[in-house]
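**Student:** I need the structure of the sequence given here:
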Amino acid sequence: MRIQRRRLVLGSLGLAATGLPALARANSWPDRPITFICPWPAGGTADMTMRALCGVAARSLGQTVVVENKAGASGMLGLKALATARPDGYTIGQIPISVTRFAQLGTVQLDPLKDLSFIARTSGQTFGIAVRADSPWTTLKDFVAAAKAAPGKLTYGSAGIGGATHVGMEEFALVAGIQLNHIPYKGGAPALQDLLGGQIDALADSSSWAPHVTSGKLRLLATWGDKRTHDFPDVPTLKDSGYDLVVDAPNGVGAPRGLDPAVHKRLREAFKVAAASPDFAAACSRIDAPLMYLDAPDYEKYVAHVYQKDTQLIERLKLRELLAKG
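**Tutor:** Okay, here's the model as predicted:
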């Protein structure tokens, strides 16, 4: 009996000793700077808001959070680097919600529900349809009427095939019963320049058009959110214009799958504080982006819901065929 008790005690001590290094690592984390991968170019709207978010989170974590821009492939290049990093909490980053679509289309080799740890959903984007101020369309209904009169003739630019603005515009076209000629670009900036230069008729993009609408060079026909935006309260939403559609693409923060639960908890707490901070609210306000915070469990459920929705959209909009054409 004494021998059995001794074995049990030694076994317990062995298990405790085995767990000590992991516990010590979790308690001392972070003991060096954290890298935050932003999958968009420096100076863009996502980069600006993520830098503000990371600045506040760094204060909570007691370590610098270094933003590293890895742009390309509609945000998937940086996301792939995030998903394949070591799951030690020292590499985190922004998760574009379009991964739910691109993963199914095969343009990025990862499963968002298996390869990522979700930390927080943070904010949305303001999408809209803009035309030149000298165009004949003063309302969205004017634009739709012109598209119906000449199916496939009116052109619009987006940041690329399969992205949020392309899919959103095609959803709108489906609801409105029109056919448009999509011109894909490698980002919203060159599409905006071609709209200003008269090479395309319309632009579907996030708030890149905002300063040009304010200056009078462009006209904003509609925004795509559930509510009118703070900066453009006189511009109707798609729903206001009679089309039952809301398009958004909330940004979020995540890490590779397999984080230590204690590290994951620290990150969730830090980014919850950051998402509620005046600094982050001010950065979002500058680009008229809505705050859309969700904690990790609800954020993961949201991503799973969008994944299922995108499965249907891919078939309905024939996105695989469009990608094959290039």
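**Student:** CA only for contacts and neighbour counts going forward, please
**Tutor:** Fine.
**Student:** And the helices in the stretch 201-326 of the chain?
**Tutor:** Assigned by DSSP state H, counting those that start in this stretch, the helices in the stretch 201-326 of the chain fall at 210-215, 261-275, 278-286, 296-316, 319-325.
**Student:** May I see the buried residues of the longest one?
**Tutor:** So that's helix 296-316. Residues of helix 296-316 classed as buried: 296, 299-300, 303, 306-307, 310, 313-314 (neighbour count, 16 or more other CA atoms under 10 Å).
**Student:** which secondary structure elements does it contact?
**Tutor:** Contacts defined by 3 or more CA pairs under 8 Å, 6 or more residues apart in numbering; DSSP states H and E place helix 296-316 against helix 99-105, helix 112-115, strand 116-123.
**Student:** Tell me how many other residues surround the nearest residue to L322 once chain neighbours are set aside.
**Tutor:** Nearest non-adjacent residue to L322, counting by CA to CA, 6 or more residues apart in numbering: I161, 7.4 Å away. The number of residues packed near I161 is 20, by other CA atoms under 10 Å.
**Student:** cool, and Q63?
**Tutor:** If you count neighbours by other CA under 10 Å, Q63 ends up with 16.
**Student:** so it sits right up against T35, yeah?
**Tutor:** No. Under the criterion of CA atoms under 8 Å, Q63 is not in contact with T35, lying 10.5 Å apart.
**Student:** Another sequence for comparison is provided below:
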Amino acid sequence: MMRRRSLLAPVALALVGPPAARPARAQSSGHAPWPQRPIRVTIAFPPGGPTDLVARVLGEHMARTLGQPLVVENRPGANGNIGAEQVARAEPDGHSVLYNTSSIVLSTALYDKPGFALSDFAPVVLTASVPLVLAVNPALPAEDLAGFVALLRASPGRFAYGSSGNGNVTHLANFRILRAAGLQATHVPYRGSAPALTDAAGGQVQFVTDTLNSALPLIRDGRLRALAVTSPRRVPLLPEVPTLAEAGMPGLESGAWQGLLVPARTPAPVVARLNEAANLALADATVRERLAIQGAEILGGTPEAYGAWIREESARWGQVIAESGVKLD
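**Tutor:** The predicted structure is shown next:
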């Protein structure tokens, strides 16, 4: 996880002078001033979800820096493929941006024809990561991870877990946990986090590993019991809950990370200006407070660092998907 920490350093470099002192438009030889009109930000997931919430917080601040509104358009479907394909095919002039999640690297391994390739995009910035939390129905007689492992080991295949869908990070995180401990359980895919969490709280499935900001209300209400978080350190919103490593399962750190991409061949000065605006937003105290409430770990950095991150994550999750045997049409 040290590589994740190294992505934070460039945030400070973006803070040379206050936003008001920076030009509102990017311009280079042969290119018209930018932005010339509102910037469309496509979110490939439904409104009100964890990705949507973070993107809108950042978009509000970035709009002030760039001098044009960032208009959010939700295009959910096919694990994020519909929205991603729309931006991949858009004019590369900086007025079409994809607020993406880790699903973009999962899709290229899960689908034979996802509708896009990673090479169709230019990276802008890695914005944030939301840790996952392993949570069980309170009726399950498991007070901690050790008890959970013992329970499932004693009854192979008896228990079921929910996820946001086949091949989703919430599915694959569970797959890694079960495989690492040599456990068997039935996977029940849902169309999103909300129904999976609702059924876990209702006992239709016995456990989930979902994003912290999605699961937190049910955990606080006592409708789910948190056993471990997937982050490398404990999270401030659940300080009493250990990490997987602390609970005896090291090497399984993961999160639902997010970032900004634009169509390939978008002019470099436009990418640089978007990156600067995003890093300024991520460094803003109010933005950081609003994201912290949602359990998001604030990142940031350069386009080059984000490109390297995507390549590393694509290789890592591609291997996990190959081992899981999951394939989608």
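**Student:** one step back: now tabulate the helices of the stretch 201-326 of the first structure in a markdown table and tack on distance to L154 of the first structure.
**Tutor:** What follows is the helices of the stretch 201-326 of the first structure, written out as a markdown table (distance: least, CA to CA, whole Å):
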| stretch | distance to L154 of the first structure |
| --- | --- |
| helix 210-215 | 20 |
| helix 261-275 | 40 |
| helix 278-286 | 32 |
| helix 296-316 | 21 |
| helix 319-325 | 18 |
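**Student:** Nearest to G44 of the first structure, out of the ones you listed?
**Tutor:** Using CA to CA as the measure, helix 278-286 is the one of these that comes nearest G44 of the first structure, at 11.9 Å.
**Student:** Against the second structure, what's the mean shift for that closest one, could you check?
**Tutor:** On superposition with the second structure, the mean distance recorded for helix 278-286 of the first structure (mean CA distance after the TM-score superposition for the first structure) is 1.9 Å.
**Student:** buried ones in that helix?
**Tutor:** Those would be 279-281, 283-284, for helix 278-286 of the first structure by 16+ other CA under 10 Å.
**Student:** Taking these, tell me the two that lie furthest apart.
**Tutor:** Maximum distance among the buried residues of helix 278-286 of the first structure (CA to CA): 8.8 Å, for D279 and C284.
**Student:** Strands along the stretch 151-300 of the first structure, start to end?
**Tutor:** Assigned by DSSP state E, counting those that start in this stretch, the stretch 151-300 of the first structure shows strands spanning 155-158, 181-184, 202-205, 218-223, 251-256, 291-295.
**Student:** picking up where we left off before, out of the buried residues of helix 278-286 of the first structure, the closest to A145 of the first structure would be?
**Tutor:** Nearest to A145 of the first structure among the buried residues of helix 278-286 of the first structure: C284, at 34.5 Å, using CA to CA.
**Student:** separation between the aligned partner of the closest one in the second structure and A128 of the second structure?
**Tutor:** Superposed on the second structure with TM-score structural alignment, C284 of the first structure falls opposite L291. According to CA to CA, to the nearest Å, L291 of the second structure and A128 of the second structure sit 9 Å apart.
**Student:** and for these two, which residues touch both?
**Tutor:** 297-298 (CA atoms under 8 Å, 6 or more residues apart in numbering).
**Student:** In contact with V56 of the first structure, which residues?
**Tutor:** 273-274, 277, 279-280.
**Student:** What strand or helix carries it?
**Tutor:** helix 45-61 (DSSP states H and E).
**Student:** Just give me the mean distance for that helix relative to the second structure.
**Tutor:** Helix 45-61 of the first structure versus its aligned partner: 0.9 Å mean (mean CA distance after the TM-score superposition for the first structure).
**Student:** what span of the second structure lines up against that helix?
**Tutor:** Going by TM-score structural alignment: helix 45-61 of the first structure matches residues 50-66.
**Student:** Flag every buried residue along that stretch.
**Tutor:** Result for stretch 50-66 of the second structure [16+ other CA under 10 Å]: buried residues 50-59, 61-66.
**Student:** Among those, which one sits closest to T170 of the second structure?
**Tutor:** Of the buried residues of stretch 50-66 of the second structure, the one sitting nearest to T170 of the second structure (CA to CA) turns out to be P50, at 13.1 Å.
**Student:** and the gap between that closest one and N100 of the second structure?
**Tutor:** 12 Å.
**Student:** cool, P10 of the second structure as well?
**Tutor:** 20 Å.
**Student:** Over to S214 of the second structure?
**Tutor:** Distance from S214 of the second structure to N100 of the second structure, by CA to CA: 17 Å.
**Student:** Looking at the two, which has the bigger crowd around it?
**Tutor:** Neighbour count, other CA under 10 Å: between S214 of the second structure and N100, N100 has more, with 27 against 19.
**Student:** Pretty sure L261 is one of the things the more buried one touches, is it not?
**Tutor:** Yes. Using CA under 8 Å, N100 of the second structure is in contact with L261, at 6.9 Å.
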